[in-house]
Each structure stands twice: as C-alpha cells, then as structure tokens.
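Q: Sequence below, structure please.
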Amino acid sequence: MARKRLVLVTGINGYIAAHTAAALFKDGYAVRGTVRARTANVENLVRKLNEYHDGDRLELVEIPDISADGAFDRAVDGVQAIAHIASPVSTTETDPAPMMRAAVQGTTSLLSSALVEARKRSGKDALKSVVFMSSMSAVFSPNRPAGHVFTESDWNDVAEEELRRLGTSAPGYTFHQASKTAAERAFWKYGKETGVEFAMTSLCPAPVFGPPLYLPEPISSLSIRIKEVYDIFEGGPIPEFSPIRSTFIDVRDVAELVLRVFEQHGEQPGARNRYVLTAQPPISPQQIADVLRESFPERREKIGEGNPGERYPRMTWKFDSSKAASLLGREWIGFRQSVVDSAKAFLGAKSV
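A: All right, here's what the predicted structure looks like:
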C-alpha cells in the first residue's frame, strides 16, 4: 500500500488517541504521536500498535508540558494533518487552574506551532487539517428549556461560570466540563483571529465506551466513562443518573470519524466544521448492568443487579448527531455491542 500522509496524534497513549492511531495505520497513514514520557504503558501501546503497521510508520515525540510555548514545534515538523486529542482529565483535582491552563494553552501552543509549519510548505506536503477532540461537555448545558435539541450550534455556557463562582470548591466534573469548553472556544478563537488556511474541525463526543486498544496499568487509570463499565463488571456500584450519562458513543466510531474528517475536509482550505457525536440516547448506567448480567451469566453473582429494566427518567432534551452520522457513512456501533466488547477486553485484567 502506498503510504499516505503523516499525521500527528497528540497524547497517543490515551484511550481515544490509541484507537485513532490504529485506524490511521489501517488506512495507510504514518503516525507521529506525542507522549509525556516513555512509560511502561507507552511501551505496551507501541507493542499493540505495531500490529497495525509494517514496522516503520510510528514515531514518538516526548512533550512533558504541552502548555509551554513552542512545545509542539518539533512534533508538527513535516506533518500533513493533526489530531489534537491530548487533554488533562481528572475528577479528583482540587485546584482547577492547572487543568484549565493545560487545556487552553496546550491547544493554542499547538495551533501556534501548526501555523508556523503551515506557512513553510505548500502543495501536497502542506499541513492541511487540524482536528480538535472536544466533548459533549462543551455542548450540553442544563439551562436549556424542555424539549431543546442540542446541535453543533450549542455551547455549555454554565460550566465556566460555575467554576469561576465556586473555585476550588467546585466538583471535579465541573473542572472537566469547563476545561473542555474553554479549550474548544480557544481553538475556534485562534482560527478566527489568525485566519489560518488549514481546515479546522472539532469533534464533540458523548461519553465514550468500547474496548480499550490496550489495558493501562493500573487499570484504575482507564478513561472515566469506560472505567464505569469496568467497575460495574467487577461488582462496583451502579452510578446514579445524570444527563451526560444518558448519551454514549463507541471509541471505534470516534476514531473512524477522525479519519473521515481528514479524507473529507483535508483538501478544503479554510474549512470549518463542528460535529456532535452521540449514538443511542437515552441510556442509563442500569442498562450497562443489565447488558453485562445478561451477556456474562457466569458473573451474575458479582455484577450488581440494581433495578433491572430501569431506564433513564424521561429526558426532555435530545441530541442531533445526524451531521456526524452522515460523515461516518454507516450505522453507529450500538450500545449493547459497545458494552459487551468492552467487558470482553476486561476479562483477565488485574484489578488494581
């Protein structure tokens, strides 16, 4: 297969980024990934990714601090596309400042390096497309009226204000929601103010399920939502309802959409696109337990029963992901398959 373009994937050892790299390899791309350091988990990822390419299409670049000026200068050298997926994620932080700084400055630092690089080259070797991995947290806002349908035009206009009001006493999930919203706003502001010619796209996925490409050590470092599936599978409590938990998307669909963006928008100078990604609302944490107990009867004594059959309380809000579905060009991976495939990946995992 003739080699396609070189793509930079930031935070390549992350849950979504690892799948994105694998999807790119399968489609013939070369990948340069950024990591904070060459840890044991990074080496585990490299071994897994080597199954998806011919042995010379993966390169790693260490960036200890993504918010530093010029942090990405070396990483963007010679790339034709960028998938910016690295992002600070934590629900246990007590100080929001480091997370907000890393999310926003990490994004603008990358774009600054990308702009310089884009101006160096032209033609087929030019940097043509940057994808920013945002979140449904940057779209969903609980102050919308009953019956509101969330689309790409919506923004979370509550989280940042809530964080400013509560400061360090704000719950951890507010840190995450505010940082994702602020980072995506910074992404679009930078593009508007500089007039960059490369295509810019943001993807706003719902909570992401689906089998990890590799299992991190310790297993407790799994991405937040997929860890909920793991915890239920291992007999942990069934989480309470929340509006965000009523939506989901499979990680494999997210990764494939990054690829589709590069193919569809990568040759359109100045293209600007935002996509809401959600597959099958409404769902509930109870449904995760129901699927697991039905699919793994040998673990029924371990997996909590909860209230079988209980669904999410009546949701007045809805989510329109038709734009992303059209780009994907096939049916979304369903909730049941996503949960079962995730659990299969967890079989035999060490509980740490």
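
Q: Please make it C-alpha for all contacts and neighbour counts, starting now.
A: Will do.

Q: how long is stretch 293-303 end to end?
A: Using CA to CA, to the nearest Å, the end-to-end distance of stretch 293-303 comes to 6 Å.

Q: Select the longest helix from this structure.
A: Assignment by DSSP state H gives helix 96-120 as the longest helix of the chain.

Q: chain center to that one: distance?
A: Taking CA atoms, centre = their mean, to the nearest Å, one finds the center of helix 96-120 at 17 Å from the center of the full chain.

Q: what's that helix in contact with?
A: Contacts with helix 96-120, where a contact means CA atoms under 8 Å, 6 or more residues apart in numbering, come from 66-73, 76-78, 84, 87-89, 126-128, 163, 167-168, 175-176, 178-180, 182-184, 186-187, 190, 196, 198.

Q: Let's see which of those residues end up in strands.
A: Among the contacts of helix 96-120, the members found in strands (DSSP state E) are His84.

Q: Weed out the non-buried ones from the contacts of helix 96-120.
A: 66-67, 71-73, 76-78, 84, 87-89, 126-128, 163, 167, 175-176, 178-180, 182-184, 186-187, 190, 196, 198 (16 or more other CA atoms under 10 Å).

Q: quick one: contacts for Glu305?
A: With contact taken as CA under 8 Å, 6+ apart, Glu305 is in contact with Ala289, Asp290, Arg293.

Q: let me fix that: Ser342
A: Taking CA under 8 Å, 6+ apart as the test, what Ser342 contacts is Phe209, Gly210, Pro211, Pro212, Ile226, Val229, Tyr230.

Q: Okay, and it sits in which element?
A: Counting by DSSP states H and E, the element that carries Ser342 is helix 335-346.

Q: What residues sit buried inside that helix?
A: Phe335, Arg336, Ser338, Val339, Val340, Ser342, Ala343, Ala345, Phe346.

Q: from what I can see the first one touches Thr278, true?
A: No. Phe335 sits out of contact with Thr278 when judged by CA atoms under 8 Å, with a separation of 10.7 Å.

Q: shared neighbours, the two?
A: Jointly contacting Phe335 and Thr278 under the rule CA under 8 Å, 6+ apart are Phe248, Ile249.

Q: To check against the first, give me the structure of this:
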Amino acid sequence: MAGDLVLLTGGTGMIGFRTLVFVLQKGFRVRCAVRNQAGFERIKSLPSISNYVDRLEPVIVPDITAKGAYDEAVQGVKYILHIASPLASPNFTDFENEVIIPAIKGTVGILESAVKPAAKGIKRVVIVSSIVALVPPQAMFGPDPKTYTEADRAPEPQGGYENGMAAYIASKAFALQATEAFVKEKQPEFDVVNICPSYVLGRDETVTDAKQITKGTNGFAVGQLLGSPAPYSVPSASVHLDDVATLLVESLNPRIPGNQCYLATSQAIEGTTWAAAFDIVKRYYPKQVSEGILKVDGKSTSTNPIRFDPSHTEKTFGITFKGYVDQITSIVDHYLVLLGKE
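A: All right, here's what the predicted structure looks like:
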C-alpha cells in the first residue's frame, strides 16, 4: 500500500488536513484536490507535512458540483479519501445551492468519475459522512431513549430548512442515501466505506491565530472556556480528531470490510457532557485558570443526551476512542501555544 497514490479532497479543512498528515506519514503519495492553488500553498506550508511535500501534488477542482469535476483528479489513483463537504454555518442563506447540492453532487460526482474507464484501478473510496445521517433530526435537539449504531439511517429530509444546521443535517442524510443507492445500482469494482463522526474535537493545525480557536466544532468545547458557550444544547457525542483521521487512513487497508458504515464517537454509550470541560481545565491548567486565560465560572455548553454505540467500529479497527479529556487538552494545548502562554 505504501507508495500508492491517494486522491484526498477537503485537505484545507480540519479533518482533511489531519488525514492528509496521517496518510503521508503512512508512506502514500497524495494528490490533494483544492479549489485553487492558494489553498494548496497554504496547507503545504504547515509544519506537519514539511517532510512529505515530495509526495504531495495538487489538482485544482474549482467547482465540485460541475459535471465531471473529478474526472482528471481520479486518473491513476488507487484510493480516494473524500472529505470535502459544506459545513454547518450561520452564514448560509441559499440552503439548496450552498449546502444540499454541493454535498450530494460532490459525493456522487466523485463516484461517477471513479467508475469511468479512465479511472480503472481504484480499489476503495472512503467518504466522511456524519452521525446526523444516522438519526432523525429531532434526536439532535431533544432527548431520545434509543441507542443508535451505524445500522441506523435518518429519514428522508423533507425540506423547509429553518437554518444552516438543519440544512447541513439534511445534506449529510441525502449524501449517504445517494452513496448507498449508487453502490447498489452501479455495483462498481471498488468498494465504499463511510465514516460517520460525531462532533470532532482536537488540535486543528489549519488554525494559526488564537482568535480562531473556536472555529468549527471545536467551538462547542472551547468556547465555553472563553466565556462563549454554544447558544443551544449540543448532542452528547464527540470524537477526537486524531481518531477520525486514523479511521479514514486505516479504511484504505483491505482488512477493513468495505461497503459499510462505521460510527466514530467516544465515551462509549454514555457520551460527552460538554460542561465537564470546566473540571478538566481546573485539573490540567490551574495556572491558566488562575490567570483568567481559561474561564471556569461562567455558563457551560448544555448537553442534549443521545446514545450511540461505537463498539462495532472499535472492534473492527482494533482501537479505543480517546475520551473527552484528550479532546479538550488537545485543543487547549494548541490554544496556549498560539497565545504563547503554554
């Protein structure tokens, strides 16, 4: 496997960049699909891949919704790691064109390119899905007694999205449904693995300014430590960034059964209590707490209980997911380095 060429999308983002680091460290060559050359130059300059740039090349895909967008990118590759997809954002206004269509067309489009004769030789496509593709939307916002696994599926979204988060949830459900329908109908020579993470937390090397430390899902955890908890209740499900990147890279190994979904979430069925971050920083960062750099006396991010069972993934991959302590300390350590207060 080492030396084989991997196409990776989404490398400028949190999950994508960490996965890029891990797959390069495993000895693969990587073709990184980016929207523009500037995006590639930015990630190429980050320290973690400085020793691997000789095995890294860009391919420019300016519009993932365009027909045949990935036709050139997939040629000659053996594996695909498809991570690019719109994230939940309060800035979305056109939910259909900014969220839903890119999620579906980006995913189905790369599969369509992969089955064309010019792409012959691809062995596996690994896609980042989400826990939100597995559960009914209401379970994300209110208590639910059911324990969910990778065998569950969210119902067909019905439209009428109230906000960017609702559109994001629908986009992930649509994309997973479309992926599974594609595999069933086309029966490609390659197989497909879907990784379904919960809220991903950990050191995001693409963040190089302490003011941006709350970017993305890290904000749910670290925002409350800076006096800005999430404005709504967050499901009790989180996973370490390194664990997600590990699953994605290990999914390239043929020992991992294909045409399956794998759930990525930690703390077993009990899940994450977001307010526990206060006790964690009191224990591990007493100096920074006493100096007021980290705040532990304000309002916490509230937790919406929801149960997931990741045991199938842990058994299949032979891992134990890192817990909330590791997740919090990973972000806080990075924050303190950026502040120069470590």
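
Q: How close are the two chains, by TM-score?
A: Remark: TM-score between the superposed chains equals 0.87 [TM-score structural alignment, normalised by the length of the second structure]; 331 aligned residues with a CA RMSD of 2.8 Å.

Q: what stretch of the second structure does the next helix or strand after the longest helix of the first structure fall on?
A: Using DSSP H and E, the helix or strand that follows helix 96-120 of the first structure in sequence is strand 129-133. Under TM-score structural alignment, strand 129-133 of the first structure corresponds to residues 124-128 of the second structure.

Q: Pull the distance from that stretch to the chain's centre.
A: For stretch 124-128 of the second structure, the distance to the chain centre is 12 Å (CA atoms, centre = their mean).

Q: average distance between that stretch and the first structure?
A: Here the mean offset of stretch 124-128 of the second structure against the first structure after fitting is 0.5 Å, by mean CA distance after the TM-score superposition for the first structure.

Q: Would you mark the buried spots in that stretch?
A: Buried residues in stretch 124-128 of the second structure (16+ other CA under 10 Å): Arg124, Val125, Val126, Ile127, Val128.

Q: do the same with stretch 93-102 of the second structure
A: Across stretch 93-102 of the second structure, burial judged by 16+ other CA under 10 Å covers Phe95, Glu98, Val99, Ile100, Ile101, Pro102.

Q: Check stretch 206-221 of the second structure too.
A: Those would be Thr206, Val207, Ile213, Thr214, Gly216, Thr217, Asn218, Gly219, Phe220, Ala221, for stretch 206-221 of the second structure by 16+ other CA under 10 Å.

Q: Of the residues you listed, which belong to helices?
A: Asn218, Gly219, Phe220, Ala221.

Q: now Asp326 of the second structure: how far from Pro136 of the second structure?
A: 29 Å.

Q: If you could redo that for Ser113 of the second structure, that was the one I meant.
A: Distance from Ser113 of the second structure to Pro136 of the second structure, by CA to CA: 31 Å.

Q: Give me the mean deviation of the helix holding Ser342 of the first structure from the second structure.
A: Counting by mean CA distance after the TM-score superposition for the first structure, helix 335-346 of the first structure comes out at 1.1 Å.

Q: Specify, as a residue range, where that helix falls in the second structure.
A: Counting by TM-score structural alignment, helix 335-346 of the first structure pairs with residues 324-335 of the second structure.

Q: do stretch 194-207 of the first structure as well
A: Using TM-score structural alignment, the residues of the second structure aligned to stretch 194-207 of the first structure are 186-199.

Q: Okay, buried residues for the matching stretch please.
A: Residues of stretch 186-199 of the second structure classed as buried: Pro188, Phe190, Asp191, Val192, Val193, Asn194, Ile195, Cys196, Pro197, Ser198, Tyr199 (neighbour count, 16+ other CA under 10 Å).

Q: closest to Gly271 of the second structure among those?
A: Checking those against Gly271 of the second structure by CA to CA gives Ser198 as the nearest, at 10.2 Å.

Q: Is that closest one in contact with Val234, as I believe?
A: No. The criterion here is CA under 8 Å, and Ser198 of the second structure misses it with Val234 at 10.9 Å.

Q: what's the neighbour count on the closest residue to Asp209 of the second structure other than its chain neighbours?
A: Excluding the flanking residues, the one nearest Asp209 of the second structure by CA to CA, 6 or more residues apart in numbering is Leu338, at 6.3 Å. Around Leu338 of the second structure there are 17 other residues, counting by other CA atoms under 10 Å.

Q: give the contact list for Leu338 of the second structure.
A: With CA under 8 Å, 6+ apart, Leu338 of the second structure has these contacts: Thr208, Asp209, Ala210.

Q: change it to 10 Å
A: By CA atoms under 10 Å, 6 or more residues apart in numbering, Leu338 of the second structure lies in contact with Val207, Thr208, Asp209, Ala210, Lys211, Gln212, Ile213, Val332.

Q: Give me the subset of these lying in strands.
A: Per DSSP E, the subset of these in strands is empty.

Q: So the alignment partner in the second structure of Asp56 of the first structure versus Met165 of the second structure, what's the distance?
A: Under the alignment (TM-score structural alignment), Asp56 of the first structure pairs with Asp54 of the second structure. As judged by CA to CA, Asp54 of the second structure and Met165 of the second structure stand 39 Å apart.
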